[in-house]
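Colleague: Provided below are the primary sequence and the corresponding predicted coordinates.
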Amino acid sequence: MDAREAAAAQVCSVARTAAVLSDPWTVLVVRDLGRGVHRFDDLVRGLGVARTVLSRRLATLAEAGVVERVDYREPGSRTRAEYRLTRRGRDLGVVVAALMDFGDRHLADPAGPPVLRVHEDCGAPVRLVSVCADGHRLGAGDRVLLRPGPGAPARDPDLDPGPNPDQEQR
């Protein structure tokens, strides 16, 4: 079992998402599809990735339900494929944005980040924020507790006490 399969088999949403994204090329493919680059040759050119690598990554993303292949045909040419993010793939946009925010804060050149995300209507910078289901915006000092969810495996408390149900996450 390779690392991707091992991660996918875990009962953990982070591990399963990491298994889908699996490597930097896959994350960059999702990023570019989200930016509107849909054609295979444009993806190859923009990413600087080998065609075989891109083919494998697109096949893996399609298998995971993240992208779909859509055929198109230019007049006088053979049928070719475009790749589009599915709803599941579009939902990964927040993951890509979080990676971008982290890189902007911790890995950008001294001159600053190479790309800025701004609200089209007003031009203000866009930030990711955490909000609970009741609409409370969480700040740096707010505590988030991790509790077993409905998909958590059943545990025998005499054999395995498991994680503290009130484990704090920051």
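Modeller: The structure has been received and is ready for your questions.
Colleague: Going by C-alpha atoms from here, please, whenever you check contacts or count neighbours.
Modeller: Noted.
Colleague: burial measure for the residue nearest to T79 when sequence neighbours are not counted, as a count.
Modeller: Closest residue to T79 apart from its sequence neighbours, by Cα to Cα, 6 or more residues apart in numbering: R73 at 4.5 Å. Around R73 there are 10 other residues, counting by other Cα atoms under 10 Å.
Colleague: wait, isn't R73 in contact with E82?
Modeller: No - at 10.0 Å, R73 does not count as touching E82 under the criterion of Cα atoms under 8 Å.
Colleague: What segments of this structure are strands?
Modeller: Along the chain, the stretches classed as strands by DSSP state E are 67-73, 79-85, 130-131, 137-138, 144-146, 167-169.
Colleague: Nearest to L54, out of the ones you listed?
Modeller: strand 79-85 (11.5 Å; Cα to Cα).
Colleague: Buried ones in that closest one, by neighbour count?
Modeller: 82-85 (16 or more other Cα atoms under 10 Å).
Colleague: Can you tell me, leaving aside adjacent residues, what's nearest to A124?
Modeller: Leaving aside its chain neighbours, A124 sits nearest to V118 (5.3 Å; criterion: Cα to Cα, 6+ apart).
Colleague: One more to weigh against that first structure:
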Amino acid sequence: MTTTELPDSMTCSIERAVTFLGERWTPLILRELHDGAVRFADIQQRLGIATNLLTTRLATLVGAGVVEKRPYRDSGARTRYEYHLTDSGRDALVILGALQQWGDRHAPRLAGPTVERRDRRTGARLDVSFTDPEGRAVPLDAVALVRTATDRPDDGGRAA
């Protein structure tokens, strides 16, 4: 199923996103792809995931347009595929960063984080946050998820 094939009854963007990204292994697969592992065997070895699960998850990500398959062939071997992030998959880095930041804060390892979010150019540490149109961080207690008119049930003309 692709993003355009989702039923219109799935009105919430969160619900639509977790259809593709909400399974336990999917963020871990995306983490490995962001870390440069693109071959099936490498992803499988790094995660210790069963072949059938990885095959299914990668097929879902390809179908959703988050990942694309590219053929390759080592000398003397059959054609295989690498998995590369699309723009959609690269955008998922924000989700991974937010999950990691939440985990560091609310489910930390005793030994500390295994990864830090840093600016590739400056090396500065980064936080995931909401920003206003001018790029300023907005505190979480000031953020509201406001339903749009397209998400409200028909109220027969009455105001919500």
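Modeller: Looks like it came in fine. The structure presented is a predicted model; accordingly, all values stated were derived computationally and were not measured.
Colleague: circling back to that earlier point, in TSV: the strands of the first structure, plus distance to L61 of the first structure.
Modeller: Below are those laid out as TSV (distance: least, Cα to Cα, whole Å):
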stretch	distance to L61 of the first structure
strand 67-73	6
strand 79-85	9
strand 130-131	27
strand 137-138	32
strand 144-146	29
strand 167-169	30
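Colleague: that older thread, aligned counterpart of the residue nearest to A124 of the first structure in the second structure, please.
Modeller: Under the alignment defined by TM-score structural alignment, V118 of the first structure is paired with R118 of the second structure.
Colleague: coming back round to it: of the buried residues of strand 79-85 of the first structure, which is the nearest to L28 of the first structure?
Modeller: For those, the nearest to L28 of the first structure is L85 (12.9 Å; Cα to Cα).
Colleague: Isn't the match of V118 of the first structure up against A124?
Modeller: Yes - counting by Cα under 8 Å, R118 of the second structure touches A124, with 5.3 Å between them.
Colleague: any idea how far V27 of the first structure is from A98 of the first structure?
Modeller: Between A98 of the first structure and V27 of the first structure the computed distance is 12 Å (Cα to Cα, to the nearest Å).
Colleague: oh, I was asking about E68 of the first structure
Modeller: From E68 of the first structure to V27 of the first structure the distance is 16 Å (Cα to Cα).
Colleague: can you map out the helices along the first structure?
Modeller: Taking DSSP state H, the helices of the first structure run over residues 3-9, 13-21, 24-34, 40-47, 51-63, 87-91, 93-106.
Colleague: Quick one, which of these gets closest to L138 of the first structure.
Modeller: Of all those, the one in closest proximity to L138 of the first structure, counting by Cα to Cα, is helix 93-106 (15.8 Å).
Colleague: now the buried residues of strand 79-85 of the first structure as a markdown table including distance to D109 of the first structure?
Modeller: Below are the buried residues of strand 79-85 of the first structure laid out as a markdown table (distance: Cα to Cα, whole Å):
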| residue | distance to D109 of the first structure |
| --- | --- |
| E82 | 34 |
| Y83 | 32 |
| R84 | 31 |
| L85 | 30 |
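Colleague: picking that back up, what's the overlap in contacts for A98 and V27 of the first structure?
Modeller: Common neighbours of A98 of the first structure and V27 are not found (criterion: Cα atoms under 8 Å, 6 or more residues apart in numbering).
Colleague: So between those two, which is more surrounded?
Modeller: Per other Cα under 10 Å, whichever of A98 of the first structure and V27 has more neighbours is V27, with 18 against 15.
Colleague: Now that one: closest residue in space that isn't a chain neighbour?
Modeller: Closest to V27 of the first structure by Cα to Cα, 6+ apart is L21, at 5.7 Å.
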